[in-house]
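# Below are the sequence and a predicted model for it; my questions follow.
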Amino acid sequence: MTDEPTDPETYEPLYLSGIEKFNECDYYESHEVWEELWTDYRGPSRKFYQGLIQAAVALYHFGNGNIRGARKLHGSVHGYLEAYAPYHLGLRVDRFLESFDACLKEVAASTDDYPTIELDPELLPEIHLDPPPPDGREDRDE
C-alpha cells in the first residue's frame, strides 16, 4: 500500500504489544491483542490488522497440530496482507509473507485430511519494524 517510512511515534500501542507476543511465539495472545485493536479500528489499516490476526491464528493452529485450520488460514493471510506490500506500518510485508510461507510450506502443500507435520522452530516468522519503535519495544526481552 505504501513505500513511505512510518513515523515510529505513530505506532499503535496494541500493534506493538501484539508484535511482542507474536515474537515470543505466544500466537494466541498476539491474536487477542490485535483483535482488540482491530475491533474498534475503522481506518485504512483494518485489513492489515486482520491479516496479522489470521497469521497468528494460523501459527497457533499449526503449533497445536490443527494442520487443516492452519492451511485454511494460510491463503487468507495473503488475501489480507498482499494489498499492503511491500511496506506498511513499519513492516516489510513481502518479507513477512516469505517467512510465513517458509514456515507453513508443508502445511500449504499438504492435501491429506489429517496430516502430521512438525513445526520447525527455526522457521518461525518474526516481526521487526523499520523504523523500530522509539523504545525498542518489539525486541524487548522481559
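Sure thing, it's come through.
# From here on, just use CA atoms for contacts and neighbour counts.
Fine.
# Can you pull up the most central residue in the chain?
Leu52 (3.8 Å; Cα atoms, centre = their mean).
# take the one below as the second:
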Amino acid sequence: MSGKSSRISVLWEGVDPRGRDVRYAAYFHHFNRGDYYEAHDVLESLWLEQGRQAKGAAFYQGLIQLAGGFVHLRKHYENPAHRVHGQRLNPAARLLALAEKNIGAYGKKWEGLELDPVLDLAKATREEIEQAGFQKNPWNPGQKPVMALPGLPGL
C-alpha cells in the first residue's frame, strides 16, 4: 500500500458503510463534519480505482468537485487575507459549477442519494459567490452544509 493509500485508508476507519463501499459512506461522514479535503480524498480513491469511464464515474467526480469547492471556501474563511487563500472564491465557484454539471446528469437519485438537495447546495453556494462579485464567502463553520444519505448512522 502506498503512503497516500495508507493515509487515506485511515479516513474510513470506524465508518459503517451499511452495504455500500466504505469510501462512499466515508465521503458523507467527512463532508458533514466539514472535513472537505478528507471527503475529497476518500471518494477520489474509489473514483480512481473504478476508472474514469466506469458507470457512475461522473457522479463520483461531481461529489469530489463539490467537496473541492468547499475546501476552497473553508480555506478562504480561515485565512481571507492570505495571498493564496484570499483568491479561492473563483476556483470554488468553478468547482461547484462542475459538480452541478456532473451530478445533474444522474437524474433525481443515484447510489441512494437524493440529488436535488445536493444540486441545490452547489447552485445556491455558487450563485451566492457570483452575486457578491467573488468578494464574499458564504461558508461559515456554524452553518456547515449536511448531506443525508439514507441508512447511514449519524446522517
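Received, thanks. Everything numeric here is computed off the predicted structure, so don't read it as measured data.
# Map the residue nearest to the centre of the first structure onto the second structure.
In the second structure, the residue paired with Leu52 of the first structure is Leu63, using TM-score structural alignment.
# Wait, its match touches Tyr106, no?
No - Leu63 of the second structure is not in contact with Tyr106 according to Cα atoms under 8 Å; the separation is 11.9 Å.
# What is the neighbour count of Leu37 of the first structure?
By the criterion of other Cα atoms under 10 Å, Leu37 of the first structure has 19 neighbours.
# That one pairs with which position in the second structure?
Alignment note (TM-score structural alignment): Leu37 of the first structure maps to Leu46 of the second structure.
# Now do the same for that match: helix, strand or coil?
helix (DSSP: H, G, I helix; E, B strand; the rest coil).
# just to revisit the earlier point, my read is the match of Leu52 of the first structure is in a strand, agree?
No - counting by three-state DSSP, Leu63 of the second structure is located in no strand; its state is helix.
# contacting residues around it?
By Cα atoms under 8 Å, 6 or more residues apart in numbering, the contact list for Leu63 of the second structure reads His40, Leu43, Ala99, Ile103.
# how does it look with 7 Å?
Applying Cα atoms under 7 Å, 6 or more residues apart in numbering to Leu63 of the second structure gives the contacts Ala99.
# quick one: it from Ala39 of the second structure, how far?
Leu63 of the second structure sits 9 Å away from Ala39 of the second structure, going by Cα to Cα, to the nearest Å.
# ranges for the strands of the second structure?
With strands called from DSSP state E, the second structure shows them at 109-110, 113-114.
# Give the burial count for Ala92 of the second structure, as a bare number.
Per other Cα under 10 Å, the neighbour tally for Ala92 of the second structure reads 27.
# Skipping its backbone neighbours, what lies nearest it in space?
Gly69 (4.1 Å; Cα to Cα, 6 or more residues apart in numbering).
# For stretch 144-155 of the second structure, buried residues please.
Buried residues in stretch 144-155 of the second structure, counted by 16 or more other Cα atoms under 10 Å: Val146, Met147, Ala148, Leu149, Leu152.
# Which of the residues you listed sits closest to Ala54 of the second structure?
Distance to Ala54 of the second structure, by Cα to Cα, is smallest for Leu149 among these, at 21.7 Å.
# What's the local residue count around the residue nearest to Ala92 of the second structure?
Neighbour count for Gly69 of the second structure, taken as other Cα under 10 Å: 29.
# tell me the contacts of it?
Ala92, Ala93, Leu95, Leu96.
# out of those residues, which ones does the first structure keep as well?
Retained in the first structure: Ala92, Leu95, Leu96, out of those (criterion both residues aligned by TM-score structural alignment, their matches' Cα atoms under 7 Å).
# Name the stretch among the strands of the second structure that sits most buried.
strand 113-114 (a mean of 15; mean count of other Cα atoms under 10 Å).
# Now do that one: which range of the first structure does it align onto?
Counting by TM-score structural alignment, strand 113-114 of the second structure corresponds to 91-92 in the first structure.
# mean offset of that stretch relative to the second structure (after superposition)
Compared with the second structure after fitting, stretch 91-92 of the first structure has a mean deviation of 0.6 Å; criterion: mean Cα distance after the TM-score superposition for the first structure.
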